[in-house]
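Trainee: build me a structure from this.
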Amino acid sequence: MKEFEYTIKDELGLHARPAGLLVKQAATYQSKLTIEKVGGKSADLKRLFGVMGLAVKCGETVKVTAEGEDEAAAAEALEEFFKANF
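Mentor: All right, here's what the predicted structure looks like:
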C-alpha cells in the first residue's frame, strides 16, 4: 500500500473540472484508489460523485491511498497530478 497527503492550495478547492480529470486519471490504474478528507469522509477516487461529495476546500488536507499491483506508479502519478492542479 502506498499513500500520500496533500493540502489543497487552489482557491476553489477540489472543484468539478479538475476533479473530473483526476477521476479520469485514476481510472487508468488497476489499484484500488481512495481519497480521504483528513479527519472526515473517504471516497473511491474513481467515482466523480464520491470525490465531489467530500467538498474539499482550500487549505484542507486529503490522503490518497493506492493498493494493488500498480500502486507505486498510481501514487506517484496522482501526487504529481495534485501538485500540478490543486
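Trainee: going by C-alpha atoms from here, please, whenever you check contacts or count neighbours.
Mentor: Fine.
Trainee: can you check which helix is longest in the protein?
Mentor: In the chain, with assignment by DSSP state H, the single longest helix is helix 71-85.
Trainee: buried sites along that one?
Mentor: Applying a neighbour-count criterion of 16 or more other C-alpha atoms under 10 Å, one finds Glu71, Ala74, Ala75, Leu78, Glu79, Phe82 buried in helix 71-85.
Trainee: excluding chain neighbours, what is closest to Asp44?
Mentor: Closest residue in space to Asp44, ignoring its immediate chain neighbours: Thr34 at 4.6 Å, by C-alpha to C-alpha, 6 or more residues apart in numbering.
Trainee: one more to line up against the first:
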Amino acid sequence: MDNRSPIRDVEVRDDGIRLGQLLKLAGLVEHGAAAREVLEAGEVTVNGRPEARRGRQLGGGDVVALGEERVRVRIADAGS
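Mentor: You can find the predicted model right below:
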C-alpha cells in the first residue's frame, strides 16, 4: 500500500518550468536557497528518479516529490 500523500496538481504557464521554480511555486520550499539545499541533499525526485539540477526543465505530467509531498506539473490552457 502507498502511504504517501496524494499528488497535487500545480498549474504553470508557458510550456514548462524549472525545478527550482516549481519547488517554490508549489510551496515545497520557501526560497531559492532552500531549493538548492534539498536538491544537493538528494531529497528531490522527478518521476521517481533522484534529481539534483535546480535548472532541470519540467513539462506537463512530470511528478516532483520532496519527502511525502508530491506535485504534478499541469500546463495551463492557452485560454486561461
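Trainee: TM-score for these two?
Mentor: TM-score for the superposed chains, counting by TM-score structural alignment, normalised by the length of the second structure: 0.38, backed by 60 aligned residues with a C-alpha RMSD of 4.0 Å.
Trainee: isn't the residue nearest to Asp44 of the first structure right next to Thr65, touching?
Mentor: Yes. Judged on C-alpha atoms under 8 Å, Thr34 of the first structure makes contact with Thr65 at a distance of 5.3 Å.
Trainee: before we move on, back to that, just list what the longest helix of the first structure packs against, helices and strands only.
Mentor: The helices and strands touching helix 71-85 of the first structure, judged by 3 or more C-alpha pairs under 8 Å, 6 or more residues apart in numbering; DSSP states H and E, are strand 2-7, helix 16-26, strand 61-67.
Trainee: quick one: Phe82 of the first structure from Ala75 of the first structure, how far?
Mentor: 11 Å (C-alpha to C-alpha, to the nearest Å).
Trainee: what's the answer for Val62 of the first structure, then?
Mentor: Taking C-alpha to C-alpha, one finds Val62 of the first structure at 13 Å from Ala75 of the first structure.
Trainee: same check on Glu5 of the first structure?
Mentor: Taking C-alpha to C-alpha, one finds Glu5 of the first structure at 11 Å from Ala75 of the first structure.
Trainee: many thanks, have a good one.
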